[in-house]
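Enquirer: got a sequence here, can you build the structure:
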Amino acid sequence: MIIRRLLIALCLGLFASVAHAGPLDVTASDRVLGRADAPVTVVEYASFTCPHCADWHNTVLPDFKARFIDTGKVRLVFRDLPTDPVQVAATAAAIARCAAPDRFYAVASSFMSGQAQLRSSYQVGPWYDAAIAVSGKTPAQIETCLADPATMANLRAGMEAASAAGVQSTPSFFVNGRAVQDRTLDGLSSAITPLLP
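Expert: Model (predicted):
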């Protein structure tokens, strides 16, 4: 019931005015992987129901993390842009936002790695439950967070930021504020390397 109320409120409030961050601005509501003082910031706009996003997270992110994030060269900022089915993606995004901050990427990994099973079974409950299990929060704490208007406001802000940045598909990447079309490891490396000291 709480998830249904969240989705209704999200759809009704989609165009409400909320301050949003551009591709270079990192805010407290962003989910960041890497050092705050990294010389390069990569902003990713993604959806937990996007198969291309899952492919990137499952196949490119591990090497990207080892090469750039773990070495302190890049901080990765994840921003939500729910895609079809929007209700399912928005709920997943809200669950991820409600996770303990240091567990966000574990929840994201659960959603991305479980996406193929979701597509074959059409059973969203187990997909959500698996992510909640690694969230660092109890199911009751997640439900309380889902009912908090700030959760929806943060989702809306992310969606507005994506629109303001001209994002039209997921995943979309910005390297120090500049859109990068090639999301392969080599493509992102080509954009990042010249910016490193």
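
Enquirer: from here on, just use CA atoms for contacts and neighbour counts.
Expert: OK.

Enquirer: for the protein, what spans make up the helices?
Expert: 2-12, 51-55, 61-64, 86-98, 104-113, 115-121, 124-133, 139-147, 149-164, 185-192 (DSSP state H).

Enquirer: for the first one, packing partners?
Expert: It stands for helix 2-12. Applying 3 or more C-alpha pairs under 8 Å, 6 or more residues apart in numbering; DSSP states H and E, we find helix 2-12 packed against helix 86-98, helix 139-147, helix 149-164.

Enquirer: could you give me the buried positions within it?
Expert: Using 16 or more other C-alpha atoms under 10 Å as the test for burial, helix 2-12 gives I3, L6, L7, L10.

Enquirer: relative to V32, which of the helices of the chain is closest?
Expert: With distances scored as C-alpha to C-alpha, the stretch of the helices of the chain nearest to V32 is helix 104-113 (8.7 Å).

Enquirer: compute the inter-axis angle for that closest one and helix 86-98.
Expert: 150 degrees (axes from the mean of the first three to the mean of the last three C-alpha atoms, to 10 degrees).

Enquirer: and helix 104-113, how far from the chain's centre?
Expert: 9 Å (C-alpha atoms, centre = their mean, to the nearest Å).

Enquirer: this one as well, want them side by side:
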Amino acid sequence: MALKDQVNDALNATPPESTARLETLRAVLAASGGGSDAEVQAALTRQISERESKAATFSAAGQADAARAERAEIDALRGLLRLAVTNTAPATPKKAPKAPKPAEQTAAEPAAKPALLSSKQLIIAGVVVAVIAVAGYFALKPKDESAASGGAVTVEVKAEDRTQGDPKAPIMMIEYAAPQCPHCARFNSTVMPRIKEEYIDKGKVFYILRIYPLGPTDGAIEGIARLCLPKDKYFQFIDLMFRNQPKWDPDGYQIPDVGGAVKQLAAIMGVSPDQADRCMTDPNEQARINAVSNEAVTRYNITGTPTFIINGTIVSTAEATYPQLKSRFDAILAKK
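Expert: Below is the predicted model of the structure:
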């Protein structure tokens, strides 16, 4: 189905009382020109950029409700982009036909363009795309208000969670992030170091990172981080990938061989190409990543990255500047 048709379907399925969502979808259609998938994607990208600016302005002005409303529409737009990824995901390859007899040989066909990921790495695309489709549906569906408005949710810490800090700290902060998410990379480089120094390292915040993939490359990177490296190197590798995002990220950068670029960075951590291939495509690990993502959608109503859960309260990107988080942390600590 064409992306424009999916936007129209989302528009028709939106209840009349959801006026903000209706305006968002109509704005995308109005800005999409001829309506090709490329034009609709461009319109989505422009809408996201404009709304990010509005959300930041509202947030800086202390208008939290307005910023939260903008963020909800941004999440919906990102959901449509994820549907676009689903539309263009590689299909499961069919078995190769038997080679024709010499008399049946035909003229050679032009060579196909190389895939962004190697054939081995593309195995994970089908796994992660299933999550993307589910996430896209929930991004277009109006959020559960108890979560969207910062209402409390019950959080379960899992044995496989990758964590930093003291588990007995008075504040527990879960971040749902994706390696190829630019906002996550910005948070990682500008906000997270201060939180680690002032709160995590001082025993005030217990931090958990959970990967919520936006595409197959995110699953590949998580596979390397968990299977190819010791547990104490996990955050170092994720930080390496965030800080070098333009060198491998297929979204917005012209990377001829994404898989090769990821493996080059993994080599810095001592991971061989063969090891990386095995870790990136491990079916059990990809199933675990899907389970984490599906829980994020169905239990916590997560629809975009980065999203945070702080002592059971959902906190969106617009509310995750260092001053805002510091204020939230200090208010919690003052009550302890």
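
Enquirer: before we move on, back to that, closest to Y45 of structure 1 among the buried residues of helix 2-12 of structure 1?
Expert: L10 (18.0 Å).

Enquirer: hang on, the closest one packs against R156?
Expert: Yes - at 7.3 Å, L10 of structure 1 counts as touching R156 under the criterion of C-alpha atoms under 8 Å.

Enquirer: okay, buried residues for the helix or strand hosting E52 of structure 2 please.
Expert: Secondary structure assigned from DSSP states H and E places E52 of structure 2 in helix 37-60. Within helix 37-60 of structure 2, the residues that count as buried by 16+ other C-alpha under 10 Å are 37, 39-45, 47-48, 51-52, 54-56, 58-59.

Enquirer: corresponding residue for I8 of structure 1 in structure 2?
Expert: With TM-score structural alignment as the criterion, I8 of structure 1 lines up with G126 in structure 2.

Enquirer: counterpart of C145 of structure 1 over in structure 2?
Expert: Checking TM-score structural alignment: C145 of structure 1 goes with C279.

Enquirer: count of neighbours near that match?
Expert: By the criterion of other C-alpha atoms under 10 Å, C279 of structure 2 has 25 neighbours.

Enquirer: show me what contacts the aligned residue in structure 1 for R186 of structure 2?
Expert: Using TM-score structural alignment as the criterion, R186 of structure 2 maps onto D55 of structure 1. Residues in contact with D55 of structure 1, defined by C-alpha atoms under 8 Å, 6 or more residues apart in numbering, are M112.

Enquirer: against V129 of structure 2, how distant is F187 of structure 2?
Expert: Note on F187 of structure 2: its distance to V129 of structure 2, by C-alpha to C-alpha, to the nearest Å, is 25 Å.

Enquirer: scratch that, L81 of structure 2
Expert: On the measure of C-alpha to C-alpha, L81 of structure 2 and V129 of structure 2 end up 12 Å apart.

Enquirer: ok, and for stretch 183-193 of structure 1, which residues are buried?
Expert: Neighbour-count burial for stretch 183-193 of structure 1 [16+ other C-alpha under 10 Å]: R183, L188, S189, A191, I192.

Enquirer: surely the first one and F173 touch.
Expert: Same thing as R183 of structure 1. Yes - counting by C-alpha under 8 Å, R183 of structure 1 touches F173, with 7.1 Å between them.

Enquirer: trace V205 of structure 2 over to structure 1, please.
Expert: That one, V205 of structure 2, aligns with V74 by TM-score structural alignment.

Enquirer: count the residues that sit near that match.
Expert: For V74 of structure 1, using other C-alpha under 10 Å, the count is 26.

Enquirer: pretty sure it is touching F64, no?
Expert: No - with contacts counted by C-alpha under 8 Å, V74 of structure 1 stays clear of F64, the gap being 9.4 Å.

Enquirer: residue range for stretch 24-31 of structure 1 in structure 2?
Expert: Going by TM-score structural alignment: stretch 24-31 of structure 1 matches residues 155-162.

Enquirer: how close does S29 of structure 1 get to A90 of structure 1?
Expert: 16 Å.

Enquirer: and these two? which has more neighbours close in?
Expert: Legend: neighbour count by other C-alpha under 10 Å for S29 of structure 1 and A90, higher for A90 (26 against 15).

Enquirer: list the contacts of the more buried one.
Expert: L7, P82, L155.

Enquirer: out of those, which are shared with structure 2?
Expert: Among the contacts of A90 of structure 1, the ones still in contact in structure 2 (both residues aligned by TM-score structural alignment, their matches' C-alpha atoms under 8 Å) are P82, L155.

Enquirer: show me which of the contacts of A90 of structure 1 is closest to P197 of structure 1.
Expert: L155 (34.1 Å).

Enquirer: residue contacts, that closest one?
Expert: D80, A90, A93, A94.

Enquirer: among those residues, who's most crowded?
Expert: D80 (29 neighbours).

Enquirer: correct me, but it touches A93?
Expert: Yes - taking contacts as C-alpha under 8 Å, D80 of structure 1 lies within contact range of A93: 6.5 Å.
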